[in-house]
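> Predicted model and sequence follow; I will ask about them next.
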Amino acid sequence: MSSFAPAAKRSRTDVDSGDEFFPGIGSIPYKPDAGPTETLVFKHYNADEVINGRTMREWLRFSVCYWHTFRGTGADPFGFPTLNRPWEDGSDSMANAKRRLRVAFEFFHKLGVPYWTFHDRDISPEGATLEETNRNLDEITDLALELQNETGVKLLWGTCNLFAHPRYMNGASTNPDAHVLAYAAAQVKKGLEVTKKLGGVNFVFWGGREGYHTLLNTDIGRELDHMANFFKMVIEYKNKIGFTGQLLIEPKPKEPSKHQYDYDAQTVMSFLFKYGLQNDFKLNIEPNHTTLAGHCHEHDIVVASANKLLGSVDSNTGSPDLGWDTDQFPMDVKNTTAIMKVVIDQGGLTPGGLNFDCKVRRESIDLTDMFVSHIGAMDAFARGLRNATRMIDEGHLSTLVKERYSSFDSGLGARIEAGTASLEECEDFIHSKGEPTLLSGRQEHCEAVVNYYV
C-alpha cells in the first residue's frame, strides 16, 4: 500500500481546515538526471524552459480533468469500485463536494498544471429541481473561484453532462422529446454562466448520447436539424452574456450510442459547414476516440488542423486491440511527437490546451499513482515537443513532403491547384507528355526519419 494509507483514518474535515491530503508530496520538481525508478519528478517537463520562442508551459497548456481524476472510482462494466479515496464519505452532499474540490486544487497546485476542466455535475450535486441544482452549482463555483485565486490555477474549459441522467437516455439536443431538449438547453445556459464566472476560455460539447441505437425509430434529418438549432441558441446566449470563450465539439464514433452524430473530425466539420456553424465552433480532439473511429492516433488532429478547426486536445490514448474507450494516459513518445508537430505547425493551441482526459487503471489504487500518471504523461509531451521542434527545424520530413508535391508548384500543376485549369488543357498535356513516370511514396524512408528523432 501507499505511504498515504493512514490518511484514511483522519477526520474528513481536515481538508477544510487546511491540512494536506497528499502529505509527503510537495511541488513536483524538475530533475533531468533522475533515475528510471524516480517517478515523482519531471525528467523532461521544465515549465519555464523556452523552446521555439515560448515556454513549455505556454506550448503545452496542461489541464487536469476533474471527472476521471476526482470522480473516478475504478468501476467498470465487470467490476465494482477499487479507488477508495480518503477524502470521500460516500455521500453526494455539498460538504463532500466542497472537500473534494479543495483536495483537487491541492493536487493541481502540487502538480504544477496551469489549468483544470470539469463537467457541471462533476463538481456539484444535482438537486430535486433545476433551481436547487443551480443554487448548488453557484455555491460550489464560488469556492472554485476562491481556490483559483489562491493557487493561480485557471479554468481551461467547462462543459455540461448531458448524458448520465436518465432524462438523457435518448439524447439531449437530439432527443425526440422537446421537453428534454429544453431541459438540456437550460442546463447549458447555466453551464455557460458559471464557465464565464470562473474565467474559462473554452466551452466543450461532447454528444455522449447524440446518436441512435436503431434506425427503426429515428429521424436522422430532424435530429440533426434540432442539434444545429440547439447550437444556434448557444451562440446567441454566449454573445448575449459576453462570454468570449471558444466553443468546441468533441468527436466520438460510438459508446454509449451505437452510432453518434459526431463520429469523427470530418463528420463534425461536415455538420458545421452544412449548418453555417464553422465560424463559431472548433474541435476538441480526443485521440482515443480517433482510434475508435478506425483512424491512427493523430489522424483527427491533423485533419482538424488542416481545416483550421483544431481548438484543443483531450490528451489520452487507448488500446486499439481492445476496441473500446480506455482513456489511458499518453505515454507513447512517438504519438506525442506527432501531436506536437501539428500544434507547432499551426502556431499553438491557445486558447485550447492539452487536457488529460485520462483515468488511472482500476488496479492503480495508491494516491501516488494519481501523480505518477500525470507526471509521466507531461514528460511524454515535453519529449514530444522537443522532438517535434527539432524535426521541424531540421526540415528533413517537410522537404520530403514538399518534393512529393513539387509538380504542383509550376506549370499545369500550379494551374490545377489554383483552380484555373480545364479538362481540355489536361488532355492536351497528356497528348504532349504521354504516360506519367511513377514516383515512390518512400513511406519506409519517412518512418525511418521519424524514428531518428523519437
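Everything's here; your move.
> okay, CA-based contacts and neighbour counts for the rest of this
OK.
> ok, now how distant is the closest residue to Val302 other than its chain neighbours from Glu447?
Counting by C-alpha to C-alpha, 6 or more residues apart in numbering, Val302 lies nearest to Val342, which is 6.5 Å off, once chain neighbours are set aside. According to C-alpha to C-alpha, to the nearest Å, Val342 and Glu447 sit 17 Å apart.
> Who has more neighbours out of the two?
A count of neighbours by other C-alpha atoms under 10 Å puts Val342 above the other of Val342 and Glu447, at 21 against 11.
> So the more buried one, which state does it fall into?
helix (DSSP: H, G, I helix; E, B strand; the rest coil).
> and it, what is it in contact with?
By C-alpha atoms under 8 Å, 6 or more residues apart in numbering, the contact set of Val342 is 301-302, 305.
> can you check Gly24 too?
Applying C-alpha under 8 Å, 6+ apart, no residues contact Gly24.
> Look at it and tell me its secondary structure.
Under three-state DSSP, Gly24 falls in the coil class.
> Neighbour-wise, give me the winner out of the contacts of Val342.
Ile301 (26 neighbours).
> which residues sit in contact with that residue?
285, 287, 310, 313, 339, 342.
> Among these, name the ones in helices.
287, 339, 342 (DSSP state H).
> now for the helix or strand containing Ser63, which elements pack on it?
In this structure, Ser63 sits in strand 62-65 according to DSSP states H and E. Counting contacts by 3 or more C-alpha pairs under 8 Å, 6 or more residues apart in numbering; DSSP states H and E, strand 62-65 packs against strand 115-119, strand 354-356.
> Roughly how far does the residue nearest the centre of the chain sit from Gly211?
Nearest to the geometric centre of the chain sits Asp314, at 1.7 Å (C-alpha atoms, centre = their mean). Look at Asp314 and Gly211: by C-alpha to C-alpha, they are 21 Å apart.
> before we move on, what about Gly376?
For Gly376, the distance to Gly211 - C-alpha to C-alpha - is 35 Å.
> one more structure, for comparison:
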Amino acid sequence: MTDFFKDIPQLRYEGPDSSSDFAFRHYNPDELVMGKRLEDHLRFGVAYWHSFAWPGGDPFGGQTFDRPWFGDTMARAKLKADVAFKMFDILNAPFFCFHDADVRPEGESFAESLRNFEEIVDYFAAKMETHRTRLLWGTANLFSHRRFMAGAATNPDPDVFAWSAATVKACMDATKKLGGQNYVLWGGREGYETLLNTDLSREAEQAGRFLQMVVDYKHKIGFDGAILIEPKPQEPSKHQYDYDVATVYGFLKRFGLETEVKVNIEQGHAILAGHSFEHELALASSLGLFGSIDMNRNDYQSGWDTDQFPDSVPEMARAYYEVIRAGGFTTGGTNFDAKLRRQSLDPEDLILAHAGAMDVCARAFKAAAALFEDGSLERARAERYAGWDDPANIAMLSSGTLDSISARVLATDLDPQPRSGRQERLENLWNRFV
C-alpha cells in the first residue's frame, strides 16, 4: 500500500460556493444534463504517463519530481499502480489510459519486457476487481526508446517494424483483457526529419499495411472497442504523417480503412496543426471519424506542445458543443493528456490539477448543452442553408449539369444578392450561454 496521498480526502461535489480546495464546484457526476448523467457524458480518464511516469523534465532541464515509485523494478511498478488507483479513488475517476512503457520496467529482451507487462496487467486486473475505475484505452509506446528514432511502422529497418508489431499485439491483448473500450495509435516518430534520406512512398505503404494488420487482429481476437489514430503535425518529427484529421482521413481512404478506424483528437495537437480544437472535432464528425478526445491546452506564447491542464471554460465549451453535435461519446471519453508544471512538486498538486480540469470541463459542457438544447444556434445554421431544401435546388445538386444550370440562370434572370452571415449576432448568442 501507499501513503503518498496521505490525508487527502475523496473529492465530492460541494457546489459553486464551496470554500474547500478539495471539492468539485461544477462537476456533479450524478447531475442530469440532456437526460443523462454528467459522468456518463464526460467520461473522464486519467493519463498514466503524465501523472505517474513523467519525471518533470523539459527540453532544457531534467527531472524535478521525486516519486517513491520511480525505478526499473517490478516492485516499483506495482507501487506505482497502488498510487494510481488511490488517485483514481480520490477523484472518483471512471477511466484511465496507459502505454505499455508507462506501467512496466524495460527488460533485457522483448520476452522479458513482455513478461513484466503481462504481470502488471494481471496486477491491474486484480485492482479493477475492487475499484470502480475502468480502462478507457490502451496503447503502445513506439517512440521513446532509441530503437524508434527513425519510426516504428515506417522504420527503414524491418526488425524495428517487427518489434513494433509484436508490441502492439501485446498491448491490444492487454487492452482486451482489461475491458478497454478503445485502442489508440499515436505515431510520434512516424514522419521524417529530412527528405534527403526518406522514401515517402515506401513509408506510407509500411504504415498502411501495419494499420491493416492492427484492424485484422482486432477482429481476430474479438475486440469490440474502437481503433483510434491520434493526429499530430510535428514534434518530435519535423513532419508527422498523421498531421491532422483531414490527413488521417486521406490515409485511411487510401488503404480502405475509413470505416474501421476513428480519431482521438487532442486540443494541443490541433493548435500545433494550425487549427482550433472545435474545427478538428467538427471535421471528424462530418467525416464519420469522431471517437475520443485528449483534453489539455498549449501555452499560446510557446511553439510546442506544453500539455497543460485546461483552464478556459469558453474554449472547452466550443469543443464540447461539437462533441454534442456529433452525438456524444460512445466508446470514447475525455482523457486528461496533461501534466503538472515542473515546479508543482506536491501530491496535492496532482489531485488539484485534475479536480480543476474536471470542473472546467463540467462547466463548459453544461454551457454547451444549454445552448444546444435552446436550439437558437442550430436554427440559425439551418436558416442559412434553407435554400438548399427547395426541391429545384436539391435536383440541381443531385442531377444538374453545367448546361442545365446555365439554362436555368438565363431563363429566370437570376441576380443573387449577398446575405449577412450574422457572425457577431451569433457570437453574442454564444456568450449569453458561456
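Looks like it came in fine. Note that the structure is predicted; figures quoted are calculated from it, not measured.
> Got a TM-score for the two of them?
With the length set by TM-score structural alignment, normalised by the length of structure 2, the two chains reach a TM-score of 0.97; 433 aligned residues with a C-alpha RMSD of 1.3 Å.
> residue ranges of the strands in structure 1, please?
With strands called from DSSP state E, structure 1 shows them at 50-51, 54-55, 62-65, 115-119, 154-159, 202-206, 211-212, 246-250, 259-260, 281-285, 310-314, 354-356.
> who's in contact with the equivalent of Lys366 of structure 2 over in structure 1?
By TM-score structural alignment, Lys366 of structure 2 lines up with Arg386 in structure 1. Counting by C-alpha under 8 Å, 6+ apart, Arg386 of structure 1 makes contact with Ile51.
> now swap in Ala185 of structure 1 and tell me
173, 230.
> Looking at structure 2, name the residue matched to the residue nearest to Val302 of structure 1.
Counting by TM-score structural alignment, Val342 of structure 1 lines up with Glu322 in structure 2.
> Would you mind measuring from the residue lying closest to Ala304 of structure 1 once chain neighbours are set aside to Lys282 of structure 1?
Spatial nearest neighbour of Ala304 of structure 1, chain neighbours left out: Leu310 (4.8 Å); criterion: C-alpha to C-alpha, 6+ apart. Going from Leu310 of structure 1 to Lys282 of structure 1 by C-alpha to C-alpha gives 6 Å.
> is it true that Leu42 of structure 2 touches Gly333?
Yes. Under the criterion of C-alpha atoms under 8 Å, Leu42 of structure 2 makes contact with Gly333 at 6.1 Å.
> between these two, who's got more neighbours?
Neighbour totals were compared for Leu42 of structure 2 and Gly333, and Gly333 leads with 26 against 23 (other C-alpha under 10 Å).
> any idea how far that one lies from Ser292 of structure 2?
Remark: distance between Gly333 of structure 2 and Ser292 of structure 2 (C-alpha to C-alpha) = 5 Å.
> same thing with Ala353 of structure 2?
21 Å.
> More neighbours: which of those two?
Taking neighbours as other C-alpha under 10 Å, Ala353 of structure 2 and Ser292 compare with Ser292 leading, 30 against 19.
> counterpart of that one in structure 1?
Per TM-score structural alignment, Ser292 of structure 2 is aligned with Ser312.
> and its match, what does it touch?
Ser312 of structure 1 neighbours (C-alpha under 8 Å, 6+ apart): 248, 283-285, 349, 351-355.
> Equivalent analysis for Thr174 of structure 1, please.
So Thr174 of structure 1 contacts 181, 210-211, 223-224, 226-227 (C-alpha under 8 Å, 6+ apart).
> What of Lys154 of structure 1?
Neighbouring residues of Lys154 of structure 1 by C-alpha under 8 Å, 6+ apart: 114-116, 148, 198-200.
> Quick check: the aligned residue for Thr291 of structure 1 in structure 2?
In structure 2, the residue paired with Thr291 of structure 1 according to TM-score structural alignment is Ile271.
> And for Thr82 of structure 1?
Superposed on structure 2 with TM-score structural alignment, Thr82 of structure 1 falls opposite Thr64.
> now do Glu250 of structure 1
Per TM-score structural alignment, Glu250 of structure 1 is aligned with Glu230.
> Repeat that for Lys238 of structure 1.
The alignment partner of Lys238 of structure 1 in structure 2, by TM-score structural alignment, is Lys218.
> burial count for that match?
Neighbours of Lys218 of structure 2 under the rule other C-alpha under 10 Å: 20.
> Next: Thr306 of structure 2.
Neighbours of Thr306 of structure 2 (other C-alpha under 10 Å): 18.
> With adjacent residues omitted, what lies nearest to it?
Computed as C-alpha to C-alpha, 6+ apart, the closest residue to Thr306 of structure 2 that is not its neighbour in sequence is Asn298, at 5.1 Å.
> could you list every residue that touches the one you found?
267-268, 271, 304-308.
> same thing but at 6 Å, please
With contact taken as C-alpha atoms under 6 Å, 6 or more residues apart in numbering, Asn298 of structure 2 is in contact with 268, 305-307.
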